[in-house]
Every structure is written in C-alpha cells, then in structure tokens.
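A.B. asks: everything below, folded, please.
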Amino acid sequence: SSPLRGEAGVLPFQQEEYEKVKRGIVEQCCHNTCSLYQLENYCN
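C.D. replies: Below is the predicted model:
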C-alpha cells in the first residue's frame, strides 16, 4: 500500500483542491512576484 493513500485506497486530498493551490502559486509567484515567505507557505 502506498503511504500517500488512506485506508479506502484513495488519495487524502481532492484533485480540485490541488489544482486550486497549483493555480494560486502560478498566479502569485510566476505571473506576479512573490516573496520567499509567500513561496514557502506553499510548502507545508
């Protein structure tokens, strides 16, 4: 069993939530400038 999968065998996060975070970091740190602190906030 993969350590990323829960007991039901599904990933513990929803794909749409991941996409939301992914879009956020691209908009904030690629299209605009962001500080190192803001960038680190995306890294748990």
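A.B. asks: CA only for contacts and neighbour counts going forward, please
C.D. replies: Fine.
A.B. asks: for residue 20, what are its contacts?
C.D. replies: By CA atoms under 8 Å, 6 or more residues apart in numbering, the contact list for residue 20 is empty.
A.B. asks: I'd like the structure of this one too, to check against the first:
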Amino acid sequence: MTRRSSPVIPAASAISIASLTMASSILRRAVFWLLSSSAIAYASS
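C.D. replies: As a prediction, this is how the structure comes out:
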C-alpha cells in the first residue's frame, strides 16, 4: 500500500495554522478597534 497522500497533510496543517494566526490577528485588531472606538464615543458623550 503506497502512501501517496502523506505530503498533503503537513501542507494542509501549515495552511490551517497560517490562516488561524491571520484570523486571530485580524480578530485582535477588530476587538482593539471596537474597544478604542467605544471608549472614544463614551469619552465624547
């Protein structure tokens, strides 16, 4: 039984890890922007 699909798994895991880190950074930036905008709106009111 030849395992021809073995190099696909590390590539998929690397892609998923990269997309996960990119999504987490985007989420962190969105949360920071939301907090800062809400703080500015609260301070200006």
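A.B. asks: TM value for the aligned chains?
C.D. replies: In this superposition the chains share a TM-score of 0.42, using TM-score structural alignment, normalised by the length of the first structure; 24 aligned residues with a CA RMSD of 2.3 Å.
A.B. asks: how far off centre is stretch 19-33 of the second structure?
C.D. replies: Chain-centre distance of stretch 19-33 of the second structure: 5 Å, with CA atoms, centre = their mean, to the nearest Å.
A.B. asks: in it, which residues are buried?
C.D. replies: Within stretch 19-33 of the second structure, no residue counts as buried by 16 or more other CA atoms under 10 Å.
A.B. asks: now do the helices in the second structure.
C.D. replies: Along the second structure, counting by DSSP state H, helices occupy 8-44.
A.B. asks: distance of residue 36 of the first structure from residue 18 of the first structure?
C.D. replies: 21 Å (CA to CA, to the nearest Å).
A.B. asks: actually residue 26 of the first structure, sorry about that
C.D. replies: Relative to residue 18 of the first structure, and taking CA to CA, residue 26 of the first structure is found at 12 Å.
A.B. asks: helix or strand next in line after the lengthiest helix in the first structure, which one?
C.D. replies: As assigned by DSSP H, the longest helix anywhere in the first structure is helix 15-26. Per DSSP states H and E, the first helix or strand lying C-terminal to helix 15-26 of the first structure is helix 36-40.
A.B. asks: now for that following helix, which elements pack on it?
C.D. replies: For helix 36-40 of the first structure, not one helix or strand is in contact under the criterion 3 or more CA pairs under 8 Å, 6 or more residues apart in numbering; DSSP states H and E.
A.B. asks: how about it: buried residues?
C.D. replies: The neighbour-count check on helix 36-40 of the first structure (16+ other CA under 10 Å) flags nothing as buried.
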